[in-house]
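Participant: Predicted model and sequence follow; I will ask about them next.
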Amino acid sequence: MGEHRGGASSVTHNSVAGNAVIAGPLVMAGRVESLTLPAAPPGVTPRQVPQPSALFINRKDELGRLKATESDRRAGRTTSRIVVVSGLGGMGKTQLVAQWAAGELEQSYPGGHLYADLEEGRRDGAVDVSGVVAGFLRSLGVHPEFIPAGLGERTALFRSITAGRDTLVVVDNARQAAEVRPLVPGAGLLVATSRNALSALSMDGAVHIVLGPLDERAGVEFVQSWRVTDPDGAAAVLVRLCGGLPLALRAVGEWLARRPHLGLNDAVRALGTDGLPRLEDGTTSVNAVLDMAYQSLPDPTRRLYRLFGWLPGTTVTSSVVTAAGVPDADAAMGDLLTANLAVLVESADRPRRLRLHDMVRAHAREVVREIPDAERDAALRAVADFCTAVVAHADIRVLGPGRFRLQAPPTRTLEELCPHEELFTNGAEALEWLDAERGNLLALLRIAFEAQWYDTVWQLCESLWALYHSRKHHADSIEAHRMGIEAAQWAGRADVEMRMRNQLARAYYELGRYDEATRELDAAGELLDSAADARLSGMIWETQALVALAAKRPDDARTLFTRALEANEATGDRHGVIVQTYNVAQALLAGEHWQEAFETASEAAAMAVESGDDAMLPRLGIVQARALHKLGRVESAAESAMRAAEQAAARKLYAKLDQALGVLAEVAASAEDARLRAACEAKLRELRRDAGVPSGDG
């Protein structure tokens, strides 16, 4: 069958003969079947639960309950898929779960062991659960382009993926049931540690295990594992003075390890006859023991300890420690690890990350109260300057140097900023580093905002778009850009305020919160007259057009995209011209102007070929294919979709490859080309499998 080439007014929707042949069914299907997909990442089963300490305290009864719960679940004697381990801070909840996972479950749970410390993602008491689920999805092999935007969709995908393979999920520092429920796998078990009982989870059939202080027998057994002599029952006295708290006993053990000439009686005398003091709520304070541990550290390590008391966020790397002025950062970090006051944190990026136990961190905050404010401010300012520069470098690595930015490029190279540690070498590694630093950077933004370092705030916000947009961390983006807007106002920068409002509007747009996006865009629109660079106006018009397109107002979208196009033409931004021409074509397609949409996309494609903007070609090819399909030009539609698929595959653009194959399958279906349709559907299943998405999702 030949193609129908009439104008748009003479086109009938899907006017394709039932026995149409698309460029020879064997030829086109063969091209699909021979399409080389981007190489899937190595299939690594996550094992993220922290490794247990070598000095584990044998909680035989509690371990027994965990083992019994697992046995009952596997034998079908219980349907419970949640275990809550609760107890006061310093009781060893995480260590108990880590010991159980390492000792009993190493070969179990084929879906893997996932772990999250909810304290790292807590913002003003609340946890970005959506971000936690997104992290789990990436760990399970889901390509970032296939991770949905909203919590509900992410949770549904997470449960679909884990439904077919038992998965262990461990979450530390949960405060309420609502933080836990979305993290329950489709098949397997969730173990949550908490200082609270999380009683509401009883309605979900949760098993509750309460971890209390060590009794004398278990405590003495732990003290004797230090291989010290125990004259006159001093170990039992020490356990009583420490209130049976494992964390306190560990700190005493480290204090003695640094004083080999002393014994248990000396530790007893150091603690005094009353032992650890009591807090107002009747619980035991470990500060007296931590004071002993802190004083026993070398001076550089004490400086690092104090730094934890000042710094926002929960983890540090060697580069941050060095930037803050701590000499021999690696040795200081090693001292805290050896003293069991800190742990190494698993992350997907290059550098080693260190985190203090939460009670040790609380003690560090007490210690620094006695340090002069000038020392604190100098350390924070140095860290803020360091992070602003490194985040800017990461932004350039991820989005390229050609992106329009209001801030000047960093004055120091990445090698100058991090002479002893390589943080990232390319865009993919830079994105992983940004993601690993996400909680720290948002906490730093809060500190900088409170300190009125307004330039630091908006510069960080501008650079963090590389992370927030790429990884869809919309909750973080909203909080950050609200601060960025106010910082811009205090700094008297209308141009910055426009960019901050536009980036905030994009987060709302991605979440489908179009009214809120419109409010931010309207406020930015009031500043258009003060925009010295036309690209700022173009950005606002583009986002307004995207909202209009989502709201099914294609004519409004076309008008706004055209304005954005003209703004990019005025500044000579070739890439921007191609992008906005593509957007105009999308609006024409949504408005059912098929011929005009095809011609506009073709014009943009010619510009992209001429300027070497190859990444835009698959997008434009998809628009061309859809327009041609509506025009009844079946063979050309199939060829455009096929070419877009090949271009997307060559550039590892998973989402665009998925779209192109989907369009080609639609064309094949309307032409009743069963061979081609089957080839497309098979390739789509292969692609989604490689992208970690179950068939039918994403």
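Facilitator: Yep, it's here.

Participant: Going by C-alpha atoms from here, please, whenever you check contacts or count neighbours.
Facilitator: Will do.

Participant: Now D613: closest residue in space, sequence neighbours ignored.
Facilitator: H575 (7.1 Å; CA to CA, 6 or more residues apart in numbering).

Participant: take a look at this one as well, against the first:
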Amino acid sequence: MTVFPKTGRGGMEALTVTDLTAALTTAVRKPLAWNSLSELINGAAEGPGHPLCEALMALESEPASRSRAITLAQVLLERARVHSEFGTALSGWMFDESATAQDGPGEHAGEIRNVVDSGRLSGTVVQAAEIHGGVHVLTEPATRMPVPRQLLPAPSDFVDRDTDLASLHRARAEHRGASGLIVAVTGPAGVGKTALVSRWLTSIAPAFPDGQLYADLGGYSLGGPQLPSDVLGRLLRSLGCAHVPTELAEKAALWRSVTAGRQVAVMLDNALSAAQVRPLLPGGRDSLVAVVSRRRLTGLGLDGAVFRALDVLGSTASAELFRRRVGGCRASEDPAAVRRIAALCAGFPLAVCVAAARVAARPRQSVAALAGGMTADARRFESLRVDGDSVVESALDDSYRALTGEVARAYRRLGVLPVDVFGVDAAAAACAVSRPRMQQLLDELVEASLLEDAGNRPATEPGFRLHDLIRLHALHRSRSEEGEGTSTEVVRRCLEWYLATATAARYLLAPTHRRMRRDYLFSPVRALGFESPDAALEWMNAEGPSLMRLVRLASERGWSDVCWQLVDAMQPWFLRSRPYDLWVESHRIGLAAARNAGHAEGVSRMLTTGGSGLYNAGRLDEALDWFTSAREDASHRGDRRAKAQALHGLGQTHRLAGRLDLAKALFTEALDIRSAIGHRRGAALSRLCLGDVALAGDRPDEARLYLARARAELTAVQDRYDAARALAFLGRAHAHPSVRHPDEAVRLLVAALEEFRAAGSVHWQARVLEMLGQTAQEYGASDAARRHFRDSLRLYQPVSPGDSERLEGRLRKLRPEPTDG
């Protein structure tokens, strides 16, 4: 070791711009020397905007720039001229840097030097009055800090994240920015964000020889989020900085300086906000920052971040993760129970791992026993405990506590909603807030990864959904914090919004149909508006299954009025989509509800529209019972319009049974009543059916008279659906062997097909294609017939097994297709 007297390190007169520039040019490439200079400058400068700091950062950004080195040297010397203490410290730094440069890696490289200046002692110092001869101090060589490798261990059981990993690798490969890459991986609690990022960063560790750092920002901890200043202190010390400033701005500047020339990766886990992350961004262009958060952190987009939202695992991957955790032997004992547990965990890896841990820790408990314990919603979280801690529920509780009051209230109420996917309007109605405010609340929940954007809904309405476990958590919070009364109100408001919107769609799709009363507890209800009948039908087709669920729910709750009225509002969906099982089930429920509500017109409507569902489903005897009850009820009440509707249904049922004379008599009686009371559309429908009966009885001329008039009257009242039906039957009348107008028949049928496409009726599109096939077959065009029958079959297969079977029979009866050779 060498002991230098104070005068041996030179003074201000020894420093020149040329010498200092040379030292700076060398030091900027040496992290320890540069770190020492940065500490010196940060201690002297009043803030990051000081000329010293600006000149320092300018040289950091362009280390090879001699002009920037000269500028920094000039600023340093000017500071030293005014402040002698700074000059002494700068002189000491200059001397140490020169000595280090001269020693290089040779014999003095391991020696310990001391610095003695007016305000600071470092290294080994000997204090004595007089020294005679040499002084030898034996010290241990300075211990070099290891390169930090702080990442959490990557999980060994890692499944189904290939797409996500590929996306992260691609983001790194495509990065071309002047600053380091920032990747934000977001998603709900327990979805596997930390595991994914740990796995990714571990796989690319060789690309960061200067270290991989980890910091838990504590965004959702009970103690509150970590302060950026505290995190910076730990990060700086991890890279060997012994003297860390106290102010956040100074720490951030030093952090950027220290990392400017390094290749480091930093994982910031459990981040709460972009503002918390921003001071922690390193300064080097070769650095990488991976931010993990339950929030979307969209503010990091201003810093050039790349975003990757992590979704839950699929059912197969969840089952595979469970199998790996418990062992293949135990999982293979009951594969069905494994799949059930995977489904109940809703794709959350945390939940799957907790469930697997419970099974693994209980070798005598069957997998089926755990699955049974998880089935009830009220016990699901209890089944996901480890060592007495409800791990999954606690993770969601952390996210919930971070919500503001009104956002938390919306979260609780959305958990009560009886539909899986909902739009802004439905949520606003259920939560009793305005649409603009509801949009803001939903955005907050999406940002917190507690709500998922489900894409555009029908009629261009954006949709949202809660994952199963999150929905269950929100439901628990609602029950514990608000009570059953609030939950009931939310469900009723939601039901009434769907009733109002389905009714609006019905009136738009069938403007001439008789309108029935609607009963609302929470009026006025703001229904969704539709720009066109097509938009209304699109919404109804998409929401049909949800509407059916609401019908069942209303029946269970004893809300009879809403129940039967909702069934009535769904009629356009039943007619166009032909879900026969739901058509019949809904009307059984609706009929009971209307009777329970004591609403006579509701009972009549349920009997007639329900009877239509029964005869369309092929249940002719049951349909006759329903229409007979409807006729007797209408006669008893003196309701001639309802009686005509019942007669019409009886006629349709007998027509389908092949009893043409009886059908004709019933349709004629219905026509007389409808004409007498001025029910123009009803009379046109009776004529349409009389034309169909005449055509089936080989009376095509009579049929054409009925059908042409029905077509004109239905078009006049803007019933485009039934007008298209009349046109299709008219086409078949022109194809009759006694008329023999095949070209006109095809023209009319093609026109009817286009009208049904516009109306959105898949069933009648298939029916008209079948008529085109029949016409082609009758006139010897087997290839055209086969093409039409096949097109018809493709449309029938998803909705009507009976019709599909009939089409398959028609195809079998065609002569075989010619074969080559």
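Facilitator: Great, that's in hand. Computed from a predicted model, the values in this text were never measured in an experiment.

Participant: In a helix, the residue nearest to D613 of the first structure, correct?
Facilitator: Yes - counting by DSSP: H, G, I helix; E, B strand; the rest coil, H575 of the first structure is part of a helix.

Participant: Can you give me the distance of A339 of the first structure to Y294 of the first structure?
Facilitator: 10 Å (CA to CA, to the nearest Å).

Participant: Same check on R74 of the first structure?
Facilitator: Taking CA to CA, one finds R74 of the first structure at 45 Å from Y294 of the first structure.

Participant: swap in V127 of the first structure?
Facilitator: V127 of the first structure is 31 Å from Y294 of the first structure, where distance means CA to CA.

Participant: Between those two, tell me which one has more neighbours.
Facilitator: Of the pair V127 of the first structure and Y294, Y294 is the one with more neighbours under other CA atoms under 10 Å, namely 25 against 19.

Participant: The more buried one -> the second structure?
Facilitator: In the second structure, Y294 of the first structure lines up with Y400, judged by TM-score structural alignment.

Participant: That match is in contact with A408, isn't it?
Facilitator: Yes - with contact defined as CA atoms under 8 Å, Y400 of the second structure counts as touching A408 (6.9 Å).

Participant: Does L304 of the first structure lie in a helix or a strand, and which?
Facilitator: L304 of the first structure belongs to helix 299-310 when elements are defined using DSSP states H and E.

Participant: ok, residues contacting that helix?
Facilitator: 294-295, 314, 321, 324, 326-329, 331-333, 335-336, 356, 361-368, 376, 379-380 (CA atoms under 8 Å, 6 or more residues apart in numbering).

Participant: So which residues of the stretch 51-200 of the second structure form helices?
Facilitator: For the stretch 51-200 of the second structure, the helices defined by DSSP state H, counting those that start in this stretch occupy 51-61, 66-82, 84-103, 162-174, 193-203.

Participant: Onto which residues of the first structure does the second one map?
Facilitator: The one in question is helix 66-82 of the second structure. Using TM-score structural alignment, helix 66-82 of the second structure finds no match anywhere in the first structure.

Participant: which of the residues in that helix are buried?
Facilitator: Across helix 66-82 of the second structure, burial judged by 16 or more other CA atoms under 10 Å covers 68-77, 79-80.

Participant: What is the burial count for E104 of the first structure?
Facilitator: By other CA under 10 Å, the burial measure for E104 of the first structure, its neighbour count, is 14.

Participant: Next one: it from V97 of the first structure, what distance?
Facilitator: Applying CA to CA, the value for E104 of the first structure to V97 of the first structure is 10 Å.

Participant: Also R250 of the first structure?
Facilitator: 18 Å.

Participant: and what of E33 of the first structure?
Facilitator: For E33 of the first structure, the distance to V97 of the first structure - CA to CA - is 47 Å.

Participant: Mind checking which of the two has more residues around it?
Facilitator: The residue with more neighbours, out of E33 of the first structure and V97 and counting by other CA under 10 Å, is V97; that gives 24 against 15.

Participant: Let me see the contact set for the more buried one.
Facilitator: V191.

Participant: What's the first helix or strand after the helix or strand harbouring Q765 of the second structure?
Facilitator: Secondary structure assignment for Q765 of the second structure, by DSSP H and E: helix 762-778. As assigned by DSSP H and E, the chain's next helix or strand after helix 762-778 of the second structure is helix 782-796.

Participant: For the helix holding L304 of the first structure, list every residue counted as buried.
Facilitator: For helix 299-310 of the first structure, using 16+ other CA under 10 Å, the buried residues are 300-310.

Participant: Any chance of TSV for those residues, columns distance to L157 of the first structure?
Facilitator: Formatted as TSV, the buried residues of helix 299-310 of the first structure follow (distance: CA to CA, whole Å):
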residue	distance to L157 of the first structure
P300	47
T301	44
R302	45
R303	45
L304	41
Y305	41
R306	42
L307	40
F308	37
G309	38
W310	39
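
Participant: give the contact list for the closest residue to A171 of the second structure other than its chain neighbours.
Facilitator: Closest residue to A171 of the second structure apart from its sequence neighbours, by CA to CA, 6+ apart: V306 at 7.2 Å. Contacts for V306 of the second structure (CA under 8 Å, 6+ apart) come out as 171, 181-184.
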